[in-house]
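Undergrad: Take this sequence and fold it.
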Amino acid sequence: MNALIFSLLLHMSVFSPPKSPEDFRWQKRIIVNYSSEGFDSEFLSNHRQEIRDRKLLLVHLVGKNLIWTNAEESLDVSGFMELKEKIRPTSTWALVGLDGGVKSQGGSELPMEELFRLIDSMPMRQSEMRKDNKQK
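TA: Next up, the predicted model:
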């Protein structure tokens, strides 16, 4: 019986279709980086818990190529390229909120600490933090 359940779970994970930004609505906030410079690996390694706490999906694309992501599932790169078409042509990164809307974008270096502060100021994040504090 356990082998059957394991087999079904394995089959579902291997054959699940790649996810687009829309598939993460109400589950993840998304930061997409379209520049060749990517995410600062030292910052990411020093802020793993903060990234999890903020429910962040990080995606680094260059052209139509997925360079890196912290996603556990496969991603539909074309969906993230469609997102690029919705932001300013000069923007090299975008922050997408839980509701699927673009909350911030820019053409300079990716300001992760500033984005953390912006996310923390959002009403839904404020609610999450209050809930987390009550559980402690």
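Undergrad: contacts, neighbours, all on C-alpha from now
TA: Noted.
Undergrad: what about the helices in the chain?
TA: All helices of the chain, identified by DSSP state H, fall at 2-14, 41-46, 48-53, 77-85, 112-121, 123-135.
Undergrad: To compare against the first, here's the next sequence to fold:
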Amino acid sequence: MIRILKATALAIFVAGGPFPAVAAGLDTFGWKNRVLIVFANPGNSDAAEQRRLLLEDRPALSERDMVIIEVNGDAVKPIFGAAGTVTAAELRKDAGIQEDTRFAAILIGKDGGIKLRADRPVAPDQLFGLIDSMPMRANEASR
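TA: Purely as a prediction, here's the structure:
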């Protein structure tokens, strides 16, 4: 009985974490790209500000293997990089975002885990600082 409890506790510990891993919709990016998904209502000024902020430094986005996708209603629009064939419904489900969410920016790491959730535009230095602090990024930068 104790062995079963220990195995269950270990499984919960390993599966747990601050954010859940993402599912099938983003699998095409796994281990290749970091993905920032911007969810916004049509005409949302925060989405326009997020685009402006990030596209000012395209070389930094490329260097970090970034893909930026904007989801407005049912539309999926690639902002930087290729969006693949993901749908708005898949992205919302994977990121745990309601359809009526006014604005959300979600960073997905190369490992498929959610690394950041924001309800306001994310400054490039905050985003790049977070990415650069990740062990995988440190390994990439040292090559």
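Undergrad: Please state their TM-score.
TA: Comparison of the two superposed chains (TM-score structural alignment, normalised by the length of structure 1) gives a TM-score of 0.70, and 111 aligned residues with a CA RMSD of 2.5 Å.
Undergrad: For residue 93 of structure 1, which of the helices of structure 1 is the nearest?
TA: Residue 93 of structure 1 lies closest to helix 77-85 among the helices of structure 1, at 8.4 Å (CA to CA).
Undergrad: How far does that closest one sit from its chain's centre?
TA: Here helix 77-85 of structure 1 is found 13 Å from its chain centre; the criterion is CA atoms, centre = their mean, to the nearest Å.
Undergrad: Stretch 56-63 of structure 1 now?
TA: On CA atoms, centre = their mean, the centre of stretch 56-63 of structure 1 falls 7 Å from that of its chain.
Undergrad: Quick one: the residues in structure 2 that it pairs up with.
TA: Using TM-score structural alignment, stretch 56-63 of structure 1 corresponds to residues 66-73 of structure 2.
Undergrad: do you know how far the aligned residue in structure 2 for residue 22 of structure 1 is from residue 82 of structure 2?
TA: Using TM-score structural alignment, the equivalent of residue 22 of structure 1 in structure 2 is residue 27. Counting by CA to CA, to the nearest Å, the gap from residue 27 of structure 2 to residue 82 of structure 2 is 14 Å.
Undergrad: Find the residues that touch each one of those two.
TA: Here residue 27 of structure 2 and residue 82 share no contacting residue, scored by CA atoms under 8 Å, 6 or more residues apart in numbering.
Undergrad: quick one, what contacts the most centrally placed residue in structure 1?
TA: Closest to where the C-alpha atoms of structure 1 average out (CA atoms, centre = their mean) is residue 57, at 1.8 Å. Contacts for residue 57 of structure 1 (CA under 8 Å, 6+ apart) come out as 28-31, 69-71.
Undergrad: Longest strand in structure 1, please.
TA: strand 56-62 (DSSP state E).
Undergrad: That one vs structure 2, average distance?
TA: Superposed on structure 2, strand 56-62 of structure 1 shows a mean distance of 0.7 Å to its aligned residues (mean CA distance after the TM-score superposition for structure 1).
Undergrad: tell me the angle that strand makes with helix 77-85.
TA: Inter-element angle recorded for strand 56-62 of structure 1 and helix 77-85: 90 degrees (by axes from the mean of the first three to the mean of the last three CA atoms, to 10 degrees).
Undergrad: Strand 56-62 of structure 1 vs helix 112-121, what angle?
TA: Using the same axes, to 10 degrees: strand 56-62 of structure 1 against helix 112-121 is 140 degrees.
Undergrad: what's the single longest helix in structure 2?
TA: Counting residues, the longest helix found in structure 2 (DSSP H) is helix 2-15.
Undergrad: circling back to that earlier point, relative to residue 64 of structure 1, tell me which of the helices of structure 1 wins on proximity.
TA: In terms of CA to CA, the element of the helices of structure 1 nearest to residue 64 of structure 1 is helix 77-85, at 6.9 Å.
Undergrad: who touches stretch 124-133 of structure 1?
TA: With CA under 8 Å, 6+ apart as the contact definition, stretch 124-133 of structure 1 has outside contacts at 54, 119-120.
Undergrad: Flag every buried residue along it.
TA: residue 125 (16 or more other CA atoms under 10 Å).
Undergrad: how far is it from where the chain is centred?
TA: On CA atoms, centre = their mean, the centre of stretch 124-133 of structure 1 falls 19 Å from that of its chain.
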